[in-house]
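1. give me coordinates for this.
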Amino acid sequence: MERRAFLTANMALLAAMALPRLSLASSGNAVDNPANYNHRFAEFNGIRMHYVEAGKGPLVILLHGFPLLWYSWRNQIAPLAAAGYRVVVPDQRGYGQTSAPEAIPSYDITQLVGDVVGLMGALGETSAVVVGWDIGTLVASHCALLRPDLFRGVVLVSSPYSQRPPIPPTAIWKANFKDKVFYQDYFQEIGKADAEMARDPHLTMRSGLYSLSADVAPGDGWMTFFEPGETVLENVSDPYARKISNPKQLPAWLSETALDYYVAQFTASGFTPALNWYRNFDRNWQETSFLAGARIMQPSLFVAGVDDTALQWGKKTIDTLETTMPGLQKKAFIPKAAHMSPEEKPAEFNRILLEYLNHL
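-> Model prediction:
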């Protein structure tokens, strides 16, 4: 153990020396400036993937969710690199500076997992811990299920692993939420949510990120369910009425620099490619009958903010993770954080993640 501690300390020192531009900064300005990162591109699987890379050591791949980017992990990159890990953070297919194919089936789970495998090949790596956040957990969990030879550990943030159900997801939503519209079901209609979100990307991102955090005022949080006939971003002139609230002031964890980067990226890409992930849920179900009852056996971790609304409608799934993920090391819940915990409470999130990584 003394030798391991010595090696870890030296790896951390070397990683810190290798990151002069980031300076392992706690300053919001340094961390929030996208120019302070090492940007790379790789081509595989018919796409060009943008990713950020830092550090040397065992590979950790961080997969963002919606409506997020590689940038959403900015508070994790330098600390993980300093701790002795090679950190690789891509814009996933359809996001940011990565290619966005037009065909909806281009975003099914086989393509998304294939992208992570392709990225590892481009990096010359054969082993990784994969960390998924929000819908990124869909990719991370399937990486673990489909390629256990490559992925030695898996971390799921905010959204738990759910085994393949007996009927398609859209059928489940309609059966369970008869008098409501589940937001993922709302996303199924091509063009509708896309246009609403693209109408004012600044307001969409400012309000959307705020509404997913623990800073949101009571009643202003992201609405998981809608009344029939309502929209996901209702009445922009009144800022989004009940569905998403425009904060008078940005929360402390979201700087104007950060917001501007989010807005610029989604203004360029639009929201359709990202929403196409949701439009493949039934297709994913059809393609993965062989995964019925599948369990994630690798050492794993689940992390969420205490105030995350996903904990409410996903409680049953979270309660059964010890069964569906026999290698589960811990379920960690971060106080005063919600769906945006890696951004809201980065120090606590990083402590939990590194504790898991260092014991693999």
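
2. going forward, measure contacts and count neighbours with C-alpha atoms only.
-> OK.

3. now Ala258, nearest residue through space, not along the chain?
-> Among residues not flanking Ala258 along the chain, Asp32 sits closest, at 5.7 Å (C-alpha to C-alpha, 6 or more residues apart in numbering).

4. confirm that Met11 sits in a helix.
-> Yes. Assignment of Met11 by DSSP: H, G, I helix; E, B strand; the rest coil places it within a helix.

5. any idea how far the residue nearest to Ala258 is from Val263?
-> As judged by C-alpha to C-alpha, to the nearest Å, Asp32 and Val263 stand 14 Å apart.

6. neighbour count: these two, which is higher?
-> Neighbour count, other C-alpha atoms under 10 Å: between Asp32 and Val263, Asp32 has more, with 24 against 20.

7. check the gap between the more buried one and Ile318 for me.
-> On the measure of C-alpha to C-alpha, Asp32 and Ile318 end up 32 Å apart.

8. and if you look at Thr267?
-> Distance from Thr267 to Ile318, by C-alpha to C-alpha: 35 Å.

9. correct me, but Val181 touches Thr170?
-> No. Under the criterion of C-alpha atoms under 8 Å, Val181 is not in contact with Thr170, lying 10.8 Å apart.

10. neighbour count for these two, which is higher?
-> Neighbours per residue (other C-alpha under 10 Å) separate Val181 from Thr170, with Val181 holding more: 21 against 16.

11. please generate a structure for the following sequence too, so the two can be compared:
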Amino acid sequence: DQGKLSNINGLMIAADALAKPAPQVGLTTFRPPYTPTTFGALSGYHKDGHFEVTRKTTIDPWSEAQGAVFEPVALWRRAWYFPQAGEDMHKAVARECRAVRQGVGMFDASTLGKIEVAGPDAATFLERMYTNPWAKLQPGRCRYGLLLGEDGFIRDDGVIGRLSEDRFHVTTTTGGAARVLNMMEDYLQTEWPELNVWLTSTTEQWAVVALQGPKAREVLEPLVEGLDLSDAAFPHMAVAECTVAGFPARLFRVSFTGELGFEVNVPARHGRALWETLWKAGQPHGVTAYGTETMHVLRAEKGFIIVGQDTDGTVT
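-> Model prediction:
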């Protein structure tokens, strides 16, 4: 009885039928929403600490020391923006966007999902999973991959680099890493068990620093060993294994901003050291750290989608 009015009427009818005084019959149990629910129970996720797991990258302590404001993305804590004295969010994001468009910006992209797809049938497997062709992609090249469900709706996306004939470095969205790996394993085990392919989640094995902006090459080039970063030798959508700042790296020439861009993948234990080395090298060029809000603005201006924001599970 939600409003309790019929409760009283029913009580009197029951008392009359039982020939008992109404107080002896008693009341029915109140049900929600009569029993109040506090606003704290509804908004608790946004107040104080809670038991939900929080994943942090190796670069996270640096961002915290720089006064970054964070936001939750899937289970990760990511730098949202880096305000300077007297700046609100809008001013900070405008400054960060301007730095990337005119100079160079640094972004912690370590939270992107990463899956190693290896084996003699790796290209065949990816061609069955993604909408894109992979068999003719040459080692040392990347391609944007779009993953659909059997209903034709977008499930995930990411850049995939071919490291060798039988090995691919697959990236996924931050929130989609586990979902994509589960989807791959399901199809590999139930639909195509004859394929010789091995899948390994490597999300936490790699720290990723994105250098974006017209001056990105000037910052990175002096630190790279064994690789020519010129447009002719290392064009857009190229990938190579090399050494960066003394660390073994997988270097992608990709951009989620529309500007000249590189993504440096190093073993996670070297992530902060790489970041600080690039930060120091970028000082003469006015390097600026930027967060996820600036990333959203820059990619929207370029026209790139974000799965889960520009898609909702019903977009083909």
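
12. now the TM-score, please.
-> The TM-score (TM-score structural alignment, normalised by the length of the second structure) is 0.24; 131 aligned residues with a C-alpha RMSD of 6.7 Å.

13. now do stretch 152-171 of the first structure: distance from first to last residue.
-> 34 Å.

14. ok, Glu96 of the second structure - how many residues close by?
-> 26.

15. wait, I meant Ser269 of the first structure
-> Neighbour tally, Ser269 of the first structure, other C-alpha under 10 Å: 19.

16. what does the one 4 residues further on give?
-> Neighbours of Pro273 of the first structure under the rule other C-alpha under 10 Å: 22.

17. show me where the stretch 1-150 of the first structure has helices.
-> Along the stretch 1-150 of the first structure, the segments classed as helices by DSSP state H, counting those that start in this stretch run 2-17, 28-32, 74-82, 109-123, 136-146.

18. what would those look like in a markdown table with distance to Glu355 of the first structure?
-> Formatted as a markdown table, the helices of the stretch 1-150 of the first structure follow (distance: least, C-alpha to C-alpha, whole Å):
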| stretch | distance to Glu355 of the first structure |
| --- | --- |
| helix 2-17 | 13 |
| helix 28-32 | 22 |
| helix 74-82 | 11 |
| helix 109-123 | 24 |
| helix 136-146 | 19 |
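
19. deepest of the ones you listed, which one?
-> helix 74-82 (a mean of 25; mean count of other C-alpha atoms under 10 Å).

20. so that helix versus helix 2-17, what angle?
-> Counting by axes from the mean of the first three to the mean of the last three C-alpha atoms, to 10 degrees, helix 74-82 of the first structure lies at 130 degrees to helix 2-17.

21. other SSEs contacting helix 74-82 of the first structure?
-> helix 2-17, helix 28-32, strand 47-54, strand 86-90, helix 341-344, helix 346-358 (3 or more C-alpha pairs under 8 Å, 6 or more residues apart in numbering; DSSP states H and E).

22. out of these, nearest to Ile109 of the first structure?
-> Judged by C-alpha to C-alpha, the one of these that comes nearest to Ile109 of the first structure is strand 47-54, at 15.3 Å.

23. give me the element Arg77 of the second structure is part of.
-> strand 76-81 (DSSP states H and E).

24. for the stretch 251-360 of the first structure, what spans make up the helices?
-> Under DSSP H, counting those that start in this stretch, the stretch 251-360 of the first structure gives helices at 256-269, 272-278, 281-287, 310-313, 315-319, 321-324, 341-344, 346-358.

25. no wait, the stretch 151-300 of the second structure
-> Using DSSP H, counting those that start in this stretch, helices in the stretch 151-300 of the second structure cover 177-190, 216-220, 271-282, 292-302.

26. mean neighbour count added to these, as a markdown table?
-> Shown next, in a markdown table, are the helices of the stretch 151-300 of the second structure (neighbours: other C-alpha atoms under 10 Å):
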| stretch | mean neighbour count |
| --- | --- |
| helix 177-190 | 16 |
| helix 216-220 | 19 |
| helix 271-282 | 19 |
| helix 292-302 | 17 |
